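> Build me a structure from this.
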Amino acid sequence: MAQYAYDETGAVFNYFLLTLLAFVLLPSTYSWAFGGRKAATKDVCRCDLCAKKRRRIAAMKKREQPILSTKFILLSFGWMLFAFVAYKAATTAVDEQATLWNPYRILGLEDNASLEAINKARKALILKWHPDKARDEAAKILATETTVEIYKAVKALTDEESKRNWDEWGHPDGKQSFQLGLALPGWLVREGNSYKVLFVYTAMFMILLPALVARWWSKAKKLNKDKIMNPTMAKFYRELNANLTVKPLMELICKADEFYTTITLDKADSAAQDKLVEQVIVTMERTTASRWTKKSTPKDAQTAMQQKVYLLLVSHLLRITPKSPKLAEEQRIVAETCATLVGGLLQIAISRQWLSTALTVVDLGQMITQALYPHQSPLLQLPNVKLEDIRHFKHKKHQVTTIRDLIDLDEKEQDAILSKFLDKEQKDLALHVAHQYPLLRITKAKFKMLGEDAIIPNAIVTLIIKLELGTKSEMEIDKKNGTSINANADDEDDEEPKNNWWDTTKEAVPLAHSPYFPAEKTPVWWVYFGDISQNRLITVAKVNDLVTEKTVRLQFQAPPRPGQWEFQVLVKSDAHLACDALASLKLTVSPPEAAPLQEEDDDISDPEEDTIAGQMNAMRKPGGAPGPAAGKRGAAESNSDSEDENDHAGRSGGVNGVDNYEDSDSSDEDE
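A predicted model of the protein is given here:
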């Protein structure tokens, strides 16, 4: 029978506690010390708005994360506990005598010592530990116990049977019961402490742990993975359609339930809100073709909330900061929340394969990030450039409508335009931000089918796209060639290098220049593959780590008929306006006969003829006649094919989105 030996001294249990604490404390401390810090951006904008934004964000983080936070207190307590356990482990010796009895060690001899050495050691130890030499009762008891151990050890090594048992089983009495050591302190299993241990276990696993799980679940069940409330997503799903433009999308996004917990309706804010409405009306009449049409006195609280959120969103897009501190803070909350809700709208548009709606949603995200009202000039992304300055960019020789057009000009032409309304310092700052503007290029777009040279109908196709942030000289070459796609690109570029977590040389993604957006913004690129003429989105990819170049792979199902099919690849940023990239691609689908037939393996024996597999094999052979079972199978296959065709006609998407190409006019099959 097995016996269990516990760690009476607690030495081994201390090492177990140290390991457990280290696993928790080391990553938690690293996360607390360095987790919130991002790599410094190389080119930090020096404009007043960006400097003010950085100071505000730093102050907000300092308020949200004080030095004496709950996490800091827990980490401090954890490290104090770690130091205490380390001290106990260093000062507590392991009691090897209690776990391993060794007669040679008792006599102070090496293993396999001679009989002469054993007798000599016995005489010396008996003389030393004789009970008559003890001065007090305690010393006499110790001497008696030691003398007993000495005689026991001598007998184990001199008695023939005991010596044989020791050599064979490691014990003078022969084979012993199996003993298992547990790294648990002895006090943990003592009978007197059983109720205390049971109370601790009950409190941890039956009260604390269920309470934490219930608290987590009460929050998680209300939100999806993108931190958007489920009622909001349901509302978006019902009201989003394929024909919504930017302004209806703005009204839809203001109906989100998130605002009911962050924005308040207070009568004391009515005066400040009315002044903001007046500012919005004047600014819209001066800078846009739109007009403010919302009523000043909503009928119900729900409409009032939606109208207030819409007012704050429009004022943000018009770059109007409310004079009321409360409204200014709520405006920042609305801007950040709307940027998050754009992701929910985009999910629904992608799931329904609406290409134009998905593009419009990303456009709305760009406007929120850059604080630009619909149809305003992308040149307003530059610092110190105002709406009345846009007229200076229009010239008979050059029509500059985007930042990319400005970068294409030489230095003299740039200086001639900007010097009309900016001083030297402002002009240098505007050009500094302009040269940070991403010049996106699609340098590779290739269709590929795994293991095959030809693409056949309904096959799974991989579209390999390579994105690069180019330079001015590369953009000039692309303009001369009419495209940035390199048709002679090698397949060696198809493999994307792996990014290991321990690799510290990876360059951080620079932040977008967004002085009016209340939070730091890292650009995200959306790669769409679809058919613009039919407003069909086939598949999409999200790229959030584009620094210099990135290879993206998109999988989709090939069209059901042979011929040439024309598609488009569109790449859009959610943080910058007018830096999109578009490429038209032609997919050649070959007849099914173009794919080589797979050879059968002759090493595999044929199945028995009386089985279904045997009858199926007989049907494949030339002249093979189907039996009764094969006939039933053929009928079943016919019904299955019919059902598949009906299902195919009714579905709007196959692998990664689309397999319904019946309405496309770009196929050459009819020819």
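> can we go C-alpha only for contacts and neighbour counts from here?
Fine.
> where do the helices sit along the stretch 351-500 of the chain?
Shown for the stretch 351-500 of the chain, the helices assigned by DSSP state H, counting those that start in this stretch span residues 355-370, 403-408, 411-418, 424-434, 472-481.
> export those to CSV and tack on distance to residue 225 and mean neighbour count?
CSV is the format used below for the helices of the stretch 351-500 of the chain (distance: least, C-alpha to C-alpha, whole Å; neighbours: other C-alpha atoms under 10 Å):
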stretch, distance to residue 225, mean neighbour count
helix 355-370, 19, 23
helix 403-408, 35, 19
helix 411-418, 45, 14
helix 424-434, 34, 17
helix 472-481, 39, 13
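> before we go on, could you also do this sequence so I can check it against the first one:
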Amino acid sequence: YKALTDEDVRRNFIEYGNPDGKQSTSFGIALPQFLITEGNGKYILLVYGALLGILLPYFVGSWWYGSQKVTREKILVSSAGNMFKEFSERIDDHGVVNLLSSGTEFEALLHGHKADAGTGQLEKRLLQEARVLTEKDRRFLQDMDDTVRRKTLALLWAYLARVELDDQTLNDEKYQLAPTALTLNEAFVSVCLAYGFTNPVLASYRTSQNLIQAVAPESPPLLQLPHFNEKVVKALEDQLDQRSHLTIQSFMNFPDARRRELATSAGLSNSQLDTAISVASQLPRLVIERTFFKVTGEKHIIPNSLVQFVVKARFIPPGTRNIPDVHPSDLEDIDPDETDTKANSRPDPAEQKQHQPPLAHAPHFSRDHSPRWHLFLADARQGKVAVPPFTFTTFDKPILDESGKPTFNVQTLKMQFQAPPQPAHYKFQMHLACDSYIGFDDKRDVILSVEDPSSIEEAEWEDEDISEPEEDSIAGQMATLRGGATKKATSPKIKQANDDSDEESGTDEEEETESETDTDTDTDEE
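Below is the predicted model of the structure:
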């Protein structure tokens, strides 16, 4: 009743939800009994002092100094320093393997008695069986004084040459070193890019393939297939009188009868060959269909513009017979309409859902690894990297269908960079390298045409200067239906009158011209 009749009570109820007005509020904290018990205060202060004064600085310092020991590529700073010291612009695949043994990370794996245990037996077996070692590699190994690095290098070559060791401990260490070597090799790419030379970058990418597949540098790519060893591959290549090693795709392109005949003569059974063919027909080989340069929303590429290098490619496993044709629209990269605000505001569907390729077939590598593709542009004349690599781990369209068969979808790979400052035709060499499989790399020449903005404006002005059709002509009527501009037709009588007036005024114009000429002449004489 008072809330309806008394103004003060009514106002309190509206403002505070209570007819008596604002009420005081208190909050309490529940603490354990031993914290508030008299006499425990000094012990609590002692505990807080230990936490804040000793443990907290210890953990912060450990984190800080630990982060200072590791680079952005997750390797030790000392390992990166060793790589910079041993870098050479002429380094090859063998040199990269020797360089990787300088990593400080191997000291943690081969510490204590493991540093030199079994090294003599390992080197003896390696030098006897590993034909992949060059004379330079043998001297480099035998002249090394660091025991840890010497054993590391011997284990790496034993892993790449697939040398089976009698000591099981050495065999286990051989497989344990490969993932660490791969991490160091990925960091070595950054070292190569700092110098900008093309050959070291390519050598590092090939070393990544060798480490994942456990295949020595310059060895046959067929060693990636199961049951294919050095003896089988040599017998197979001798039948074909091959000067260079036979690739997986070349072997799979043979007719089935011819392929089976070669494999059987080399010492493989039908079941072993079927297993190898099954693996080869599932390898993700990326085949380029088209490459081009473009600027989003523009028809021409001008100096200093933001250029996109677009690669259209498909995953076609080796030996695939019935390959569907590519639709021409799939090879285009159409820009969104600038007037469509909804299309520009919502995210690109290709960026929303990406599709990852299957894990790499690497039975000798002791980690699961997802394949990566590196795309970059190089200047072949100078031997330098022009545009740093872009790495692709996922793709915009499904690679396999639900049954595990290839979809042959056209994938789009893009790399963005700034155009050169001068108009010209720039010739680059495109490199597409897979880090997981040997023999699937691609290299081709591409040309970037940078045009002069002034010449583009003149060409556009000439196009716009084309006269509009008259409205009484067929072209004019078509333009009117389309909503285009036209000009009114000129009447014959008016045209004739204009011609007569032009004839009459011709004499006057000539007189004016003569007087102007005289004036100019007089001015010159004066």
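> Report the TM-score for the pair.
Scored against TM-score structural alignment, normalised by the length of structure 2, the superposed chains reach a TM-score of 0.70; 429 aligned residues with a C-alpha RMSD of 3.9 Å.
> quick one: which of the helices of the stretch 351-500 of structure 1 is nearest residue 127 of structure 1?
Proximity to residue 127 of structure 1 (C-alpha to C-alpha) singles out helix 355-370 among the helices of the stretch 351-500 of structure 1, at 92.2 Å.
> Next, format the helices of the stretch 351-500 of structure 1 as TSV and append distance to residue 181 of structure 1.
Compiled in TSV, these are given as follows (distance: least, C-alpha to C-alpha, whole Å):
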stretch	distance to residue 181 of structure 1
helix 355-370	62
helix 403-408	73
helix 411-418	80
helix 424-434	68
helix 472-481	70
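> how about those helices, which one is nearest residue 162 of structure 1?
In terms of C-alpha to C-alpha, the element of those nearest to residue 162 of structure 1 is helix 355-370, at 86.5 Å.
> can you name the residues of structure 2 that that closest one overlays?
Alignment note (TM-score structural alignment): helix 355-370 of structure 1 is matched to residues 198-213 of structure 2.
> Between the helices of the stretch 351-500 of structure 1, which one is closest to residue 230 of structure 1.
For those, the distance to residue 230 of structure 1 is smallest for helix 355-370, at 19.1 Å, taking C-alpha to C-alpha.
> what separates the closest one from the chain centre, distance-wise?
Helix 355-370 of structure 1 sits 22 Å away from the centroid of its parent chain (C-alpha atoms, centre = their mean, to the nearest Å).
> sec struct for the residue nearest the centre of structure 2, please.
Nearest to the geometric centre of structure 2 sits residue 391, at 1.6 Å (C-alpha atoms, centre = their mean). Following DSSP: H, G, I helix; E, B strand; the rest coil, the label given to residue 391 of structure 2 is strand.
> same question, residue 131 of structure 2
With three-state DSSP as the criterion, residue 131 of structure 2 reads coil.
> quick one: it from residue 158 of structure 2, how far?
Shown here: residue 131 of structure 2 relative to residue 158 of structure 2, a distance of 11 Å by C-alpha to C-alpha, to the nearest Å.
> Looking at the two, which is more packed in?
residue 158 (27 against 10; other C-alpha atoms under 10 Å).
> would you say that one is within a helix?
Yes. Residue 158 of structure 2: assigned to a helix according to three-state DSSP.
> I appreciate the help and will end here.
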